[in-house]
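A.B. asks: Below is the sequence, then the predicted model.
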Amino acid sequence: MITTAVLVFLAFFLVLLLVLLAVSTYSDLVHRRGEVDDAWVWIEVRLKHRHDLVAELVEVVRGHGARDRQALEAVAAARSRAAGAQAPADRMAAEDLLSGALRSLFAATGAHPDLKAGRTLAELREKLAAAEDRITRSRRHYNDAVLIYNNAIQMSPADIVAGMGGFSQREYLRDQDEERRPVRAWF
């Protein structure tokens, strides 16, 4: 026959086990949420670098007396809008608009032989291409981290801890520009 002391010990052990499971699950969810946040920070770093390159590009094109003021203004407006967007999905949508404005600017620079042949513009084009590649890789990394995190908060028993801990799903970064081409192809 099982004594009262054994039953109390088993109940205490079971409660302790459940608490340890909940604490471990909570810690794992915090870690996964941190990975998503870290992946977003890297996207922001890469986007800032891209914005710096875009500012250089605008100055180079302006310095050569480019006649297409409308393309320059569109790039400046898109860059400003992208910098002001806060939510990841809004930010990436604005960045996709910036990519479209850059394509228009590069098309406009094609009409200026001295600008098109310029070494500075070619170097900026290569730097922008590399920056776009890094942004694309960072976007993929972010979406992978979101997938792992979203799956983790939906699986049992983590879904119980996630609900009590205030963990909510994160959105994937969708590519709004379905015809995204490498920067090298923008000329």
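C.D. replies: Yes, it's here.
A.B. asks: use CA for all of it now, contacts and neighbours both
C.D. replies: Fine.
A.B. asks: Give me the packing partners of the helix or strand hosting residue 32, helices and strands only.
C.D. replies: Using DSSP states H and E, residue 32 sits in helix 4-63. Where contact means 3 or more C-alpha pairs under 8 Å, 6 or more residues apart in numbering; DSSP states H and E, helix 4-63 is packed against helix 69-84, helix 119-154, helix 158-165.
A.B. asks: and the last one, how far from the chain's centre?
C.D. replies: Distance, stretch centre to chain centre, for helix 158-165: 26 Å (C-alpha atoms, centre = their mean, to the nearest Å).
A.B. asks: Name the residues that touch it?
C.D. replies: Residues outside helix 158-165 that contact it (C-alpha atoms under 8 Å, 6 or more residues apart in numbering): 22, 25-26, 29, 152-153, 168.
A.B. asks: And here is the other one:
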Amino acid sequence: MKKSWIWPVVIVGVIIIWFVASYNGFVNKEEDVDQSYSQIETQLQRRVDLVPNLVNTVKGYASHEKKVIKDISDARARLAGAQSTQEKAQANDQLTGALSRLLVIQERYPNLKADKQFTQLMDELAGTENRIAVARRDYNQEVASYNKKVKRFPGALIAGIGGFDKKEYFKANVNAKEPPKVDFGGNG
């Protein structure tokens, strides 16, 4: 008696194993992207938590710089409330611009620059900025790897069947490439 049924069973078994392995590869890649994104969120939260202390320190020295302080507080609130990757990237850019205006203000107040708490907060903020840049780079690398897998054949078939969609990069706003405009007219 011939066992002609063995080859079709082997072929179907190989296809099932390949599908499961490919699907699990997508799950792993998606988890890598999510884990990388959580690192960005952690650093953004650290930044949001540092800002009130920084603003309070500046208020003591530069109370008439209300616009800059309000801009920082508003940008912080936008970042804290942002939901999507794009919203977080835009809110992050707004906070970066507001904080850079604060750095210009510190030049006008020598006592502020000499304040130990302000200096410590600025150092912590600078460290956080570096961590955000690293986390953002790592996230975008994970997204690139994942998106390539989603787009390439035969992965595109598994991605379509498994519901794996392309992920968004954490991009800087086009306007963030320009330095912030600072008004030295004293209308703060």
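C.D. replies: Perfect, thanks for sending it. Here the structure is a predicted model, which is why all the values come from computation and not from measurement.
A.B. asks: where does the TM-score land?
C.D. replies: The TM-score (TM-score structural alignment, normalised by the length of structure 1) is 0.90; 178 aligned residues with a C-alpha RMSD of 1.6 Å.
A.B. asks: tally of neighbours for residue 151 of structure 1?
C.D. replies: Here the number of neighbours of residue 151 of structure 1 (other C-alpha atoms under 10 Å) works out to 13.
A.B. asks: Onto which residues of structure 2 does stretch 151-166 of structure 1 map?
C.D. replies: Counting by TM-score structural alignment, stretch 151-166 of structure 1 falls onto residues 148-163 of structure 2.
A.B. asks: For that stretch, buried residues please.
C.D. replies: By 16 or more other C-alpha atoms under 10 Å, the buried positions in stretch 148-163 of structure 2 come out as 149-150, 155-159.
A.B. asks: Now do the contacts for the counterpart of residue 97 of structure 1 in structure 2.
C.D. replies: Per TM-score structural alignment, the equivalent position to residue 97 of structure 1 in structure 2 is residue 94. Contacts for residue 94 of structure 2 (C-alpha under 8 Å, 6+ apart) come out as residue 75.
A.B. asks: repeat for residue 45 of structure 2
C.D. replies: residue 80.
A.B. asks: and it, what pairs with it in structure 1?
C.D. replies: Under TM-score structural alignment, residue 45 of structure 2 pairs with residue 48 in structure 1.
A.B. asks: and what of residue 134 of structure 2?
C.D. replies: Using TM-score structural alignment, the equivalent of residue 134 of structure 2 in structure 1 is residue 137.
A.B. asks: Could you give the number of residues near its match?
C.D. replies: 13.
A.B. asks: what's the spacing between it and residue 86 of structure 1?
C.D. replies: According to C-alpha to C-alpha, to the nearest Å, residue 137 of structure 1 stands 21 Å off from residue 86 of structure 1.
A.B. asks: ditto for residue 163 of structure 1
C.D. replies: 25 Å.
A.B. asks: Residue 143 of structure 1 now?
C.D. replies: Residue 143 of structure 1 is 18 Å from residue 86 of structure 1, by C-alpha to C-alpha.
A.B. asks: next one: residue 76 of structure 1
C.D. replies: Distance, residue 76 of structure 1 to residue 86 of structure 1, by C-alpha to C-alpha: 18 Å.
A.B. asks: Quick check on those two: which one has the bigger neighbour count.
C.D. replies: Counted by other C-alpha under 10 Å, residue 76 of structure 1 and residue 86 do not tie: residue 76 has more neighbours, with 19 against 10.
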